[in-house]
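Got a predicted model here, sequence first, then my questions.
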Amino acid sequence: MPKMKSHRGACKRFKATASGKIKHERMNGSHNLEKKNRKRSRRLHQATILDSAKEKQIRRMILA
């Protein structure tokens, strides 16, 4: 059976931290920022840790 390939789209969107958690950027932070208030747009530019419900699935995609 051939080797499993990592999902290239997932590799561009998710990164594994040194402690093993999965980090990703928040959605809705790239355009139409004039409609969103300053506090919200600042918060959208911060990276966050992926929740545990999807962590196993994403880890399989990026570390294959």
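Yes, it's here. Residues are numbered from 1 along each chain as shown.

switch to C-alpha atoms for all contacts and neighbour counts from now on
OK.

Which residue is the nearest non-sequential neighbour of Gly29?
Of all residues not flanking Gly29 in the chain, Leu44 sits nearest, at 5.1 Å (CA to CA, 6 or more residues apart in numbering).

Show the residue spans covered by the helices in this structure.
Per DSSP state H, the chain carries helices over the ranges 8-13, 38-44, 52-62.

quick one, which of these is nearest to Pro2?
helix 52-62 (15.7 Å; CA to CA).

In the chain, which residue is most central in space?
With distances taken as CA atoms, centre = their mean, His24 lies nearest the centre of the chain, 2.3 Å away.

adding another structure so you can compare the two:
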Amino acid sequence: MPKVKTKSGAKKRFKLTGTGKVKRKHAFKSHILTKKSTKRKRALTRSGLVSSADMNRVSQMLNI
């Protein structure tokens, strides 16, 4: 059997924490920032965790 490759888009977007959870960035922070409030942009800067509903799909992409 050949090795299973990780999806290269997923490995750029997700990181594993020490406890095995998956960290992610927030969307809507790349362009058209003038109409978004400063508070909203600051909140989008922080990283979040992948929800339990999406964990199956993300773990398949990352082969974990």
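It's in. None of these values were measured; they are calculated from a predicted model.

Just give the TM-score of the two.
After superposition, the two chains reach a TM-score (TM-score structural alignment, normalised by the length of structure 1) of 0.90; 64 aligned residues with a CA RMSD of 1.2 Å.

just to revisit the earlier point, ok, the nearest residue to the residue nearest to the centre of structure 1 once chain neighbours are set aside - how many residues close by?
Closest residue to His24 of structure 1 apart from its sequence neighbours, by CA to CA, 6+ apart: Phe14 at 4.9 Å. Using other CA atoms under 10 Å, Phe14 of structure 1 has 18 neighbouring residues.

just checking, Phe14 of structure 1 touches Arg26?
No. Under the criterion of CA atoms under 8 Å, Phe14 of structure 1 is not in contact with Arg26, lying 10.8 Å apart.

about what we covered before: ok, now which ones touch the residue nearest to His24 of structure 1?
Phe14 of structure 1 makes contact with Ile22, Lys23, His24, Glu25, Ile58, Ile62 under the criterion CA atoms under 8 Å, 6 or more residues apart in numbering.

dump the residue contacts of His31 of structure 1.
Here His31 of structure 1 is in contact with no residue (CA under 8 Å, 6+ apart).

sorry, back to before: distance to His31 of structure 1 and mean neighbour count for the helices of structure 1 - can I get that in JSON lines?
What follows is the helices of structure 1, written out as JSON lines (distance: least, CA to CA, whole Å; neighbours: other CA atoms under 10 Å):
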{"stretch": "helix 8-13", "distance to His31 of structure 1": "17", "mean neighbour count": "12"}
{"stretch": "helix 38-44", "distance to His31 of structure 1": "10", "mean neighbour count": "13"}
{"stretch": "helix 52-62", "distance to His31 of structure 1": "26", "mean neighbour count": "14"}
